[in-house]
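Q: pasting the structure only:
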């Protein structure tokens, strides 16, 4: 018999979940499953040729069980710890043309909407993306995905949304679909044509355009296997799309078979938590301005809240009420919100910010960046924990304890020794 990979000799296997849990809520977010080496016994993992985890356990037991097996690769993880690959629950990675010039404006006191209303922000990036060729967009996307991989991310939610017209939105989705086929990172692809109101249009006109032209055109391409789309997103915000317009667009996406996963309650209270409960949304991102009733609605509907600490940090917003969400039983996930406004590709840094600014524990941050992000994307059957039957997506740290990944502020690259995707080494230090 033969297998793809054997990891042996580790000090810890941080499984996160060990009993098939698909999401963790409340106090359970603090109680992660960790298999510790003891008395000179190391712990390890076996990954099959199909790229799925076959066994997790003590090395002496695995050595006996798999004594007649040959392995394509054996990693000596002596003194190291092993974690699941990280899952970034919210990114905007397809664009060209940076917005460095806007950073100075923000530092001088300009708000996000000040810049947006002056034609900057999303509108600036839309102009750049419309002019870019697919190959230009693809090259920049691949560079970013590779950087995310080196930071330990093995699954990424990735949005369109810098097109706003049918042609460019489809161009962005085509670029994402190409990367889905060619890059080792797994992509959950989100159509986000309602990211902003195009210049010269009203929100009502933009809504009609999305419902009557964009979504039907994308659905047709999906039916012909020319595109794959997983999620539908809307920026439900004052001055962008209101709750009724957002509801219409999200329901149209749901009818197309896409999961509802939208921007809500970021800059103004828009009752997006309540809307998520009404629509039984899979996830809502941001939630800086979520109401108590919105939290309750999301708890009842099982909607995951994807928190983005980088956004509140760079825009100097109040942080989302993570402690209240967790204490009331909401499933909380994390995302980098990588985009020209929040240029962060590092989930370890996001976890660090979640602990310091959102008052989450390190265990909660790890859960939020693994199994709960997987749940937000409907992927918890396959990824988010180190359990038999799941994909062999692993991080091996050159430290005896996993907490170093969160503790080492902006130095996580010093402790990530290997990134493994489907049992294949895709990065090694």
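A: Noted; the coordinates are in hand. In this text the structure is predicted, and so the values were computed from the model without any measurement.
Q: can we go C-alpha only for contacts and neighbour counts from here?
A: OK.
Q: Quick one: the helices in the stretch 151-300 of the chain, in order.
A: 166-182, 203-209, 215-223, 243-255, 272-279, 292-301 (DSSP state H, counting those that start in this stretch).
Q: What is the helix or strand where residue 145 lies packed up against?
A: Here residue 145, judged by DSSP states H and E, is contained in helix 134-150. Contacts of helix 134-150 with other secondary structure elements, assessed using 3 or more Cα pairs under 8 Å, 6 or more residues apart in numbering; DSSP states H and E, are made with helix 166-182, strand 424-428.
Q: ok, structure two:
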């Protein structure tokens, strides 16, 4: 083995997001520009990765050769990236990837005008998926999750949040979390796991009973498994929504999860303006997702608390929801991140597509969209110390693609599979269009 794991050289552009590795999140107007290292007069740009998979150097090839004269030879792998562009590995801050049974039949209902809650009340939606997921074995769920994660990685994702939430009882929620735990050990992706037992009210239950079940049965079992080292759960989630868990019930669930050592990272203000964002900010939420119906008061509270707003343009698009007021959020100084919300109700796992929709539907600029899908998404998962920028000391997660400028990753709508050549995870080639790496 060489002194260095990987050398990528000759690139036209490297978007570092920020050259300063100490920056953990970008808020408001700070999101409006990204740091770029450009090739100069035939002098390409490069990234040198140490034997631990962390970035040793990023800059011009000539500077690398001067500072690390042996790096061309004492390296395990060299990727010639002549004329290519490099961005940080993409971070998907909100997904529901563990489930059985698709819901393609519901797409026709939605196209015919049925709302999310109308489908839900008709026995479809989450309950349809819960029925199939409860029946599926842990092995069956892992096989499907593993494939989905590799598919996600092929589109440039290197870090991801994965939720439970299609079990809604202790046994099934634990089964889902164990599936995610196996993926944490065995899959190249960095995974932040989320307990979302309060995703819906189980059939035959009530919001009050469901709240008690999550706090008094599910959480104690899960925290016991965490103490034994069988599970490592990072976040607590609740669907804070009219007809599901109200503000008081959501607050109780989130506080119980926080007391168990989990970060607060939940669904808020999606379909109705319940002021979930304000409540979450008061609890010190790490992140709050959706926010289509966030109030001005909620925006101010999140900007003040530092809670990251995770917006999901694919969901607004597929469910024909009013888009979240992202421009107002950014102008107020909030940190905004992006997630795919991949689930059987909104089937999209490609972050380049998410970024494109964020620009078109949410009126984000391309730099804002890239920041939201890298550094800020990592911050929403408490991972930005190690991920989200291409700067010295961080893990070498990157996407190398064949285009004249980095913006083409967003501009070429639906064409990411044609231009992405390599997805690098901790200095290893995790996906390439040239060979199978799975």
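A: Right, received. Where do you want to start? All figures in this text were calculated on a predicted structure; none of them were measured in a lab.
Q: mind checking which of the helices of the stretch 151-300 of structure 1 is nearest residue 74 of structure 1?
A: Of all those, the one in closest proximity to residue 74 of structure 1, counting by Cα to Cα, is helix 166-182 (25.6 Å).
Q: rewinding a little: turn the helices of the stretch 151-300 of structure 1 into a markdown table, columns for distance to residue 376 of structure 1 and mean neighbour count.
A: Below are these laid out as a markdown table (distance: least, Cα to Cα, whole Å; neighbours: other Cα atoms under 10 Å):
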| stretch | distance to residue 376 of structure 1 | mean neighbour count |
| --- | --- | --- |
| helix 166-182 | 19 | 19 |
| helix 203-209 | 25 | 17 |
| helix 215-223 | 22 | 16 |
| helix 243-255 | 15 | 18 |
| helix 272-279 | 13 | 22 |
| helix 292-301 | 12 | 20 |
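Q: Mind putting the ones you listed into a markdown table with distance to residue 189 of structure 1?
A: Written out in a markdown table, the entries for those read as follows (distance: least, Cα to Cα, whole Å):
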| stretch | distance to residue 189 of structure 1 |
| --- | --- |
| helix 166-182 | 7 |
| helix 203-209 | 21 |
| helix 215-223 | 12 |
| helix 243-255 | 13 |
| helix 272-279 | 20 |
| helix 292-301 | 23 |
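Q: so which of those helices gets nearest residue 91 of structure 1?
A: Counting by Cα to Cα, and looking across all of the helices of the stretch 151-300 of structure 1, nearest comes helix 166-182 at 12.0 Å.
Q: ok, the residue of structure 1 positioned farthest from its centre - contacts?
A: Note on structure 1: the largest C-alpha distance from the chain mean falls to residue 68, namely 39.0 Å (Cα atoms, centre = their mean). Contacts here follow Cα atoms under 8 Å, 6 or more residues apart in numbering; on that basis residue 68 of structure 1 touches residue 1.
Q: which one in structure 2 is aligned with it?
A: In structure 2, residue 68 of structure 1 lines up with residue 70, judged by TM-score structural alignment.
Q: which of the residues in the strand or helix carrying residue 63 of structure 1 are buried?
A: Here residue 63 of structure 1 is covered by helix 59-65, with elements defined by DSSP H and E. For helix 59-65 of structure 1, a neighbour-count test (16 or more other Cα atoms under 10 Å) marks 59, 62 as buried.
Q: Quick check: what element follows it along the chain?
A: Once the chain leaves helix 59-65 of structure 1, the next helix or strand it forms, by DSSP H and E, is strand 70-76.
Q: elements contacting that next one?
A: Judged by 3+ Cα pairs under 8 Å, 6+ apart, strand 70-76 of structure 1 is in contact with strand 2-10.
Q: swap the cut-off to 10 Å and go again
A: In terms of contacts (3 or more Cα pairs under 10 Å, 6 or more residues apart in numbering; DSSP states H and E), strand 70-76 of structure 1 is packed against strand 2-10, strand 43-47, strand 424-428.
Q: Can you check which of those strands gets nearest to residue 75 of structure 1?
A: For these, the distance to residue 75 of structure 1 is smallest for strand 2-10, at 4.8 Å, taking Cα to Cα.
Q: Which elements pack onto the closest one?
A: Using 3+ Cα pairs under 10 Å, 6+ apart as the contact test, the elements touching strand 2-10 of structure 1 are strand 43-47, strand 53-58, helix 59-65, strand 70-76, strand 81-84, strand 394-397, strand 424-428.
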